[in-house]
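# got a predicted structure here, sequence first:
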Amino acid sequence: MPGPTVIPVQGDAALPAKVDVVVIGGGIIGTSTALELAERGLKVALCEKGGIGQEQSSRNWGWVRISRRDPREVPLMAEALRIWKTLDQRVEGDTGYTRAGIMFTCENDKEYADHERWNRNLDGYQLDSRMISGTEYKRMFPGTTMDIKGALFTAEDGRAEPQRAAPLIAEAARRKGAAILTECAVRGVETSGGAISGVVTERGPIACSAVVLAGGAWSSLFSGRFGIRLPQLKVKNSVLRTKPLEGGPGPAIWSNGFAVRKRADGGYTIASGHENVVDIVPNSFRFFFDFLPALRKEWRSLNLRMGGRFFEEARVPKQWAMDEVSPFERCRVLDPEPAKELTDVALANLTKAFPVFAKAEIAQRWAGYIDVTPDAVPVISPVEAIPGFHIATGFSGHGFGIGPAAGKLMADLVTGRPPLVDPANFRFSRFSDGSKIELISGF
């Protein structure tokens, strides 16, 4: 099943012998980190096993939102909103960013109270976010048939085009001097005196003093090769997009039955509001106790499935030599089969709410693997066991919007600058220092 069409980025032909930092992974987190570091005058090589933005960074919904985030992410996302406003000028291209607003609907009094309570997390940020009544909702969307209690409407939120963003950021990083290396998997890191001294890629070695692993769903496998235990699982999210359609909503909307946002091409991206597929794989057992609290809270929204994916992942080697083909070269792009039934239900629910979608023509379906952590909060952190090694991963389906700020925070940690926000909530050591790992349900 082919994924979405992504702006192609031609990788550099020459492999640099030495840089200051190697960034592993060409999604929005890796490219944003590379751009920040290059703008600060560091020599950077970004190594991507496939193409820039080919996996979840181009397969997500394209929402740029602070609303209904885990409160631990709110300060960083507030910075991201500021960055998105001028990102097009910075990358000299059109990411499709539009401050169009996002709506989270409330079917009853309890949901309304929950959303109202959440909105207090934005106190002091001077962002346009408020509760609206069901009557006001109908005034905003005269074509809707939804009869709801109300909604949380955050006008400050927006949208951008996932198929454009990471490639444009990568090209901007290259203009600032970064080497952009595609079809160039990193097989592993090298150390000297226990600290990072370089990486070995499929095309040869690169000497460096710092590495940032921004490998998305591949990060746990890469880390495990070197004895770093990173609890991480994959969740499959399925999406469909329509051909251009007149008369649909402008703001993005999340409800219990669907999630929808308008695209720059005039069509719509549509997905289930909360249902995802979780394949049972060997790591499901390896990390079972890490994820047990999350499973207890969110089991209703998870479609657990046992199938061929279990055996596919069981066959992936966990150890490999630096001079042999790695798993990252054997699978350049994760391109899972979309769950057609989930997108069909989402479109049917959307059509009930907005009858104009009865005219919608489906242009494409795709799926992507979201990399999740036990608390659904990312890791943006140095790894104390290997000085110079850093991880930026586990964004749990929230990475696209927060990506530019996550890259800036990661660059701060690499260079030793005062961090953009307090990075404590994103520290890697929380999984091993006895901290209570808590999933805040509903985010």
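Received the coordinates, thanks.
# use CA for all of it now, contacts and neighbours both
Fine.
# and the helices in the stretch 1-150 of the chain, which stretches?
28-39, 56-59, 74-91, 109-119, 134-140 (DSSP state H, counting those that start in this stretch).
# which residues sit against the third one?
Residues outside helix 74-91 that contact it (C-alpha atoms under 8 Å, 6 or more residues apart in numbering): 64-66, 94-95, 97, 121-122, 125, 157, 168-169, 171-172, 401-406, 420-421.
# ok, which of the helices of the stretch 1-150 of the chain comes nearest Glu298?
Of all those, helix 109-119 sits nearest to Glu298, with 16.4 Å by C-alpha to C-alpha.
# which positions in that closest one come out as buried?
111-112, 115-116, 118-119 (16 or more other C-alpha atoms under 10 Å).
# centre of the chain to that helix, how far?
Computed by C-alpha atoms, centre = their mean, to the nearest Å, the chain-centroid distance of helix 109-119 equals 26 Å.
# from the contact counts, what lies against it?
strand 129-133, strand 150-154 (3 or more C-alpha pairs under 8 Å, 6 or more residues apart in numbering; DSSP states H and E).
# turn those strands into CSV, including distance to Asn256 and mean neighbour count.
Below are the helices and strands packed on helix 109-119 laid out as CSV (distance: least, C-alpha to C-alpha, whole Å; neighbours: other C-alpha atoms under 10 Å):
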stretch, distance to Asn256, mean neighbour count
strand 129-133, 17, 18
strand 150-154, 12, 25
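# okay if I get these as TSV plus distance to Met322?
Output for these, formatted as TSV (distance: least, C-alpha to C-alpha, whole Å):
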stretch	distance to Met322
strand 129-133	51
strand 150-154	49
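# Leu347 is nearest to which of those strands?
Counting by C-alpha to C-alpha, Leu347 lies closest to strand 150-154 out of these; the figure is 20.4 Å.
# try this one next to it:
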Amino acid sequence: MEPLQSLPVKVDVAIVGGGIIGISTAYALTRAGVSVAVFEKGTLACEQSSRNWGWVRSLMRDIPEIPLALLANKRWTEIQQQTDVGFRQSGILYLARTSGELNDYRLWLDKAKPLGVDAVLLDRGGVSAHLPEAKENWIGGLYSQGDGVAEPGLATQGIAELARRHGARIYEHCAVRAVGRQESGVSTIHTEHGTLAANAVLVAGGAWSRLFCGNLGISLPQLKVRASVLSTFPVTPPLDIAVNGRDFTCRPRADGGYTVSQFNASYTDIVPDSFRLFRQFLPAWIKNNGLVKLRLGKAFFREMSIRRRFGSDDISPFEEHRVLDPGPMQSALKSSLKKLAQVFPAFEVAEVQRMWGGYIDVTPDALPIISPVTGHAGLYIATGFSGHGFGIGPAVGEMAARMVLNQNPEIDLTPFRLSRF
């Protein structure tokens, strides 16, 4: 961490947020010879970047994200060769119990295969060959040998160290309060520990991005989904690939244990922004009713008390609430582990190491925003990754760097523009 008294007078690019997206962008920019300062209100990856499942997948990605996923798999391999982020191509298998699920996989593969994914459909025998210890006979599945896993507890810190080697300055416990624009076209970055100038600013604040942008007068349609995860101690015999059984997910960890969750172990707290964004999110709520549940509770009143407008000289909400640390849905996680053990008996005696929760930043169409901001020259956004950001983080960082530098990215970012809303 850089000492706070060493804030530079000016950098080429300032990045708001020290998660996987902000740090990966800093790494790409510094490799291009650009001076960068990253500002994180808490510590690196203190929120969802260290709390996710740790999957690096192309399987069942939204079609516009597939080029990012394929590039990310290459970049994870290169990063792992330089520093340990726990990346390994374990393979990922999505299981199908019904013909409808298998047909969904088939329809996706028809669209994704021309883009270069290495996925294949498996029949019963193919699934059994990959999962010989399983006690359930699935009708088929979708498998990618090239997909894999990385360790959220190592990844952002590892990439940050690579960025530092190339000259990135990374400031923890240093919230950005506001961004102003000078007549010269240079932005002024107001932090809790001083100001500096930057030619460009990237907002990569995850679940905080809507509040930050709203204070700048920018409408960013983003809500938070509360997700829950658990880790186990090692089991014997081991399960060597990552598996999605819909009512359970499981992936091997570098420490020999497993990360376990399920798709419906998530819910959205009803908060004031839920009503402000009701029309934009209603189709997504209806479509995903079985996966993401709505819940009214204390979060409504907690968020109602957070100031939506604040000045550069004020103590900001980012300083008052440095880390979003929701508790896990223990009942859903215990159910996930129970269902996993019914299929893989080795997990019947698996001991839970810990459980945790985190907030996922989501958009109405579940696609990220990787975009310049119309009417705000020099300001860019990379947020709203809807639970997909960790795996594609290194590729997003590379494309975001090119976007900020006004270079043509090799991947089409048009589907991710803020102006689509």
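Cool, the structure landed. Computed from a predicted model, the values in this text were never measured in an experiment.
# quick TM-score on the pair, please.
Laid over one another, the chains give 0.98 as their TM-score (TM-score structural alignment, normalised by the length of structure 2), with 420 aligned residues with a C-alpha RMSD of 1.2 Å.
# now restrict the contacts of helix 74-91 of structure 1 to buried residues only.
By 16+ other C-alpha under 10 Å, the contacts of helix 74-91 of structure 1 give 64-66, 95, 97, 121-122, 157, 168-169, 171-172, 401-406, 420-421 as buried.
# got a list of what the residue nearest the centre of structure 1 touches?
With distances taken as C-alpha atoms, centre = their mean, Gly399 lies nearest the centre of structure 1, 2.8 Å away. Applying C-alpha under 8 Å, 6+ apart to Gly399 of structure 1 gives the contacts 28-29, 57.
# again, but for Gly116 of structure 2
Gly116 of structure 2 neighbours (C-alpha under 8 Å, 6+ apart): Leu70.
# repeat that for Arg286 of structure 1.
With C-alpha under 8 Å, 6+ apart, Arg286 of structure 1 has no contacts at all.
# what's the counterpart of Ala14 of structure 2 in structure 1?
The equivalent of Ala14 of structure 2 in structure 1 is Val22 (alignment by TM-score structural alignment).
# thinking again about what came up before, identify whichever of the helices of the stretch 1-150 of structure 1 lies nearest to Ala321 of structure 1.
The nearest among the helices of the stretch 1-150 of structure 1, by C-alpha to C-alpha, is helix 28-39 at 24.7 Å.
# with structure 2 superposed, average distance for that closest one?
Compared with structure 2 after fitting, helix 28-39 of structure 1 has a mean deviation of 0.5 Å; criterion: mean C-alpha distance after the TM-score superposition for structure 1.
# show me where the stretch 201-350 of structure 1 has strands.
Using DSSP state E, counting those that start in this stretch, the strands found in the stretch 201-350 of structure 1 span residues 204-207, 210-213, 233-242, 252-254, 259-262, 268-271, 276-279, 302-305.
# export those as TSV, with columns for distance to Asp344 of structure 1 and mean neighbour count.
Below are these laid out as TSV (distance: least, C-alpha to C-alpha, whole Å; neighbours: other C-alpha under 10 Å):
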stretch	distance to Asp344 of structure 1	mean neighbour count
strand 204-207	46	19
strand 210-213	36	26
strand 233-242	9	24
strand 252-254	16	24
strand 259-262	12	26
strand 268-271	9	26
strand 276-279	13	20
strand 302-305	15	14
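# closest one to Ala185 of structure 1 among these?
With respect to Ala185 of structure 1, and counting by C-alpha to C-alpha, the nearest of these is strand 204-207 at 10.0 Å.
# residues in structure 2 aligned with the closest one?
Alignment of strand 204-207 of structure 1 against structure 2: residues 194-197, by TM-score structural alignment.
# that stretch vs structure 1, average offset?
Stretch 194-197 of structure 2 sits 0.6 Å off on average (mean C-alpha distance after the TM-score superposition for structure 1).
# what sits up against that stretch?
Outside stretch 194-197 of structure 2, the residues that touch it by C-alpha under 8 Å, 6+ apart are 7-11, 186-190.
# circling back to that earlier point, aligned partner of the residue nearest to the centre of structure 1 in structure 2?
With TM-score structural alignment as the criterion, the equivalent of Gly399 of structure 1 in structure 2 is Gly389.
# ok, Met131 of structure 1 next?
In structure 2, Met131 of structure 1 lands on Leu121 (TM-score structural alignment).
# which ones are touching the nearest residue to that match once chain neighbours are set aside?
Nearest non-adjacent residue to Leu121 of structure 2, counting by C-alpha to C-alpha, 6 or more residues apart in numbering: Leu142, 4.7 Å away. By C-alpha under 8 Å, 6+ apart, Leu142 of structure 2 lies in contact with 59, 93-95, 102, 105, 119-122.
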